[in-house]
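> Below: sequence and its predicted model.
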Amino acid sequence: MSRIAPTGRREARDGTSYVAYTRTFAAPIEDVWAAVTEPERLARWIGTWSGDPASGAVSFRMTAEGEDVAAETYRIEVCEPPRRLVTHSGGTGPEDPDGMVWQLELDLVESDGVTTLTFAQVMSDPSVAESVGPGWDYYLDRLVAAETGRDVAGVLWDDYYPGQAGFYRSAFS
């Protein structure tokens, strides 16, 4: 059993299945936007990107998984600072040899100084839900730790996986 309760939920958006998560921050929307878009801020909890976003794509590398992880190209589909970001990678190139498309959607809303982040990923292949689901719970909790001044090293992968796998497998089967 997981030591951390799963927070993802299955959502249908225009006939497409998503896994979605919500996190709240006692911070202005611009600050949370920076935490999920600026390379230096991303590096604290997940990875970093390089390149020119104005080109429509950036190279992203998940540094939180070690130094050997290859960078992937993420195409920027929608960028409406500080409220919405939609990106996708994979499915057609060497950056994802198993052919999985990673479409990520981030929506932010601020009310009374509290910003709510809704993070969602298209879940077109239910067989990966058991690892992707706990993965995003883990990374989003690392984001919360980084933004609240806690040590992200205290967020442990073993607290999420394999304990949450059954929940996400059931949610998407």
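Great, that's in hand. Residues are numbered from 1 along each chain as shown.
> all contacts plus neighbour counts: C-alpha atoms, from now on.
OK.
> Was I right to think Ala120 contacts Thr16?
No. The pair Ala120 / Thr16 is not scored as a contact, 11.5 Å apart, by C-alpha atoms under 8 Å.
> These two - which one has more neighbours?
Neighbour totals were compared for Ala120 and Thr16, and Ala120 leads with 23 against 10 (other C-alpha atoms under 10 Å).
> For the more buried one, which three-state class applies?
The three-state assignment at Ala120 reads strand, by DSSP: H, G, I helix; E, B strand; the rest coil.
> Quick check: the residue nearest to it when sequence neighbours are not counted vs Gly47, distance?
Leaving aside its sequence neighbours, Ala120 sits nearest to Ala20 (C-alpha to C-alpha, 6 or more residues apart in numbering; 4.1 Å). Relative to Gly47, Ala20 is positioned 20 Å away (C-alpha to C-alpha, to the nearest Å).
> try this one next to it:
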Amino acid sequence: MHRPTAHALIGTPEHPELVFRRSYHAAPENLRGALHDPSRLARWFGEIDGDPAAVGDAFTASLSEDPDDVAVGRVLACEEDLVQVSWSWQGEAESVITARIVPLGEGGAELRLHHALAEPGHAAGYGGGWEQTLQSLARALDEGSPQALPDEEIEAEGVRTFRLLTRSPLHIERRFAAGVDRVWRAFASAEGLRTWWWNQWPDVMIEADVRPGGAYRIQAPAVGITLEGTYLEVDEPTRLSFTWTWRDADGDSEDEAVDLHLVGEHDGSTLLTIRHTGPWADDAPAENYRQGWGDTLDALDLSF
């Protein structure tokens, strides 16, 4: 079944970050209007008070007819294809929402939504809420499908997805006898990756456009494996996060992501922390990845 929205969970257990990507047939300028025009926002998001048109402007968002279903925020960034706001719903700790429009070659556009939460307990609830909201946007753009599930089921499915994503992420720590800049280059460039990633197999092909929104692709034809994804966060030399799609004879993985954090130590070594998330109903996928990451990081260690 076609899944219109791709999801990812990055960040930390204390401060989860929800990522959504959904493509629309609408032209980029149409999607921009839906994102910037308060009268159009009311058709799919909520009633906006305060005329938030510039950085620093405050606003109130009434999300339903319930008088308590209200959020407040202020504009942090406002560009043609980028809107970023602070957000606090019903007095919760302030979070940050970033919406980015990416024009697509065939005339449509992709909306990339990133919600960095300040509290861990709201991830599943916001996951469901955003899932339903992105479907409301599709209807507002006249892209609603008669086969689409009712809003309540769409929201419930989003809640289930993020409950699985937050259930049991894989957490790995590894220390390397190399400076943080050197470890960063090993991960954050195609040239660096080629020196160690899957070097036990012949003819591995690696492409990496290391920037937010850039893509990477690693192919191992000898064993029929392809790994690819999109970079989400690139903060040199301390953080690199990206979606993760593993393709082999068994099919494609879905909604997985990896978040890498690098910390330079006083002795010149580097502590690497990996958080790998996926919608796993049991511990088997994480344990399989634990073994794979261990072997792969052994190769990185030997490269220094």
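That came through fine. This is a predicted model, so every value here is computed, not measured.
> Figure out the helix or strand that the residue nearest the centre of the first structure lives in.
With distances taken as C-alpha atoms, centre = their mean, the first structure has Trp136 as the residue nearest its mean C-alpha position (5.4 Å). For Trp136 of the first structure, the element it lies in under DSSP states H and E is helix 129-147.
> Mean deviation, that helix versus the second structure?
Compared with the second structure after the fit, helix 129-147 of the first structure shows a mean deviation of 0.8 Å (mean C-alpha distance after the TM-score superposition for the first structure).
> which residues of the second structure does that helix align to?
Aligned by TM-score structural alignment, helix 129-147 of the first structure corresponds to residues 123-141 of the second structure.
> what residues does that stretch touch?
5, 16, 18, 22, 24, 26, 30-31, 34, 43-45, 117, 144, 151-152, 154-163, 166 (C-alpha atoms under 8 Å, 6 or more residues apart in numbering).
> Compare Ala20 and Gly47 of the first structure (neighbour count), which wins?
Ala20 (23 against 18).
> Under the alignment, what does that one map to in the second structure?
Alignment note (TM-score structural alignment): Ala20 of the first structure maps to Val19 of the second structure.
> angle of the helix or strand hosting that match against helix 123-140?
Under the criterion of DSSP H and E, Val19 of the second structure resides in strand 16-24. When axes from the mean of the first three to the mean of the last three C-alpha atoms, to 10 degrees is applied, the directions of strand 16-24 of the second structure and helix 123-140 differ by 20 degrees.
> For strand 16-24 of the second structure, give me the average deviation versus the first structure.
Counting by mean C-alpha distance after the TM-score superposition for the first structure, strand 16-24 of the second structure comes out at 1.4 Å.
> got the angle for the helix or strand following that strand vs helix 123-140?
Later in the chain than strand 16-24 of the second structure, the nearest helix or strand by DSSP H and E is helix 28-36. Here helix 28-36 of the second structure points in a direction 130 degrees away from that of helix 123-140 (the same axes, to 10 degrees).
> does Pro67 of the second structure count as helix, strand or coil?
coil.
> how about the helices of the second structure, start to end?
Remark: helices assigned in the second structure by DSSP state H are 28-36, 38-44, 123-140, 151-167, 180-187, 190-194, 284-303.
> which stretch among those comes nearest Val85 of the second structure?
Val85 of the second structure lies closest, by C-alpha to C-alpha, to one member of the helices of the second structure: helix 28-36, at 12.2 Å.
> Give me the mean deviation of that closest one from the first structure.
Superposing on the first structure places helix 28-36 of the second structure at an average distance of 1.2 Å from its equivalents, by mean C-alpha distance after the TM-score superposition for the first structure.
> Select only the buried ones of the contacts of stretch 123-141 of the second structure in ChimeraX?
Per 16 or more other C-alpha atoms under 10 Å, the buried members of the contacts of stretch 123-141 of the second structure correspond to this ChimeraX selection:
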select :5,16,18,22,24,26,31,34,44,45,117,151,154,155,156,157,158,159,161,162,163,166
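> and the residue with the largest distance to the centre of the first structure, how far is that from Thr37 of the first structure?
What lies farthest from the middle of the first structure is Asp112; by C-alpha atoms, centre = their mean that is 24.8 Å. Between Asp112 of the first structure and Thr37 of the first structure the computed distance is 22 Å (C-alpha to C-alpha).
> Same check on Ser55 of the first structure?
15 Å.
> out of those two, which sits in the busier spot?
Just comparing Ser55 of the first structure and Thr37: by other C-alpha under 10 Å the higher neighbour count belongs to Thr37, 16 against 9.
> wait, the residue nearest to Ala120 of the first structure sits on Gln121?
Yes. At 6.6 Å, Ala20 of the first structure and Gln121 qualify as touching, with contact defined as C-alpha under 8 Å.
> For Ile53 of the first structure, which residues are in contact?
Check again: residue 53 of the first structure is Pro, not Ile. Here Pro53 of the first structure is in contact with Ile76 (C-alpha under 8 Å, 6+ apart).
> give me that answer again for 10 Å
If a contact means C-alpha atoms under 10 Å, 6 or more residues apart in numbering, then Pro53 of the first structure has Ser59, Tyr74, Arg75, Ile76, Cys79 as its contacts.
> Which ones among these lie within strands?
Ser59, Tyr74, Arg75, Ile76, Cys79 (DSSP state E).
> corresponding residue for the third one in the second structure?
I take that to be Arg75 of the first structure. Aligned counterpart of Arg75 of the first structure in the second structure: Arg74 (TM-score structural alignment).
> which residues does that match contact?
Counted by C-alpha under 10 Å, 6+ apart, Arg74 of the second structure has contacts 50, 52-60, 84-88, 96.
> Kindly write the ChimeraX command that selects the buried subset of the residues you listed.
For the buried members of those, the matching ChimeraX selection, counting by 16+ other C-alpha under 10 Å, is:
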select :52,53,58,59,60,84,85,86,87,88,96
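> ok, the contacts of Arg74 of the second structure vs Asp259 of the second structure, which is closest?
The closest of the contacts of Arg74 of the second structure, once distances to Asp259 of the second structure are taken by C-alpha to C-alpha, is Val96, at 18.4 Å.
> Good, we can wrap up now.
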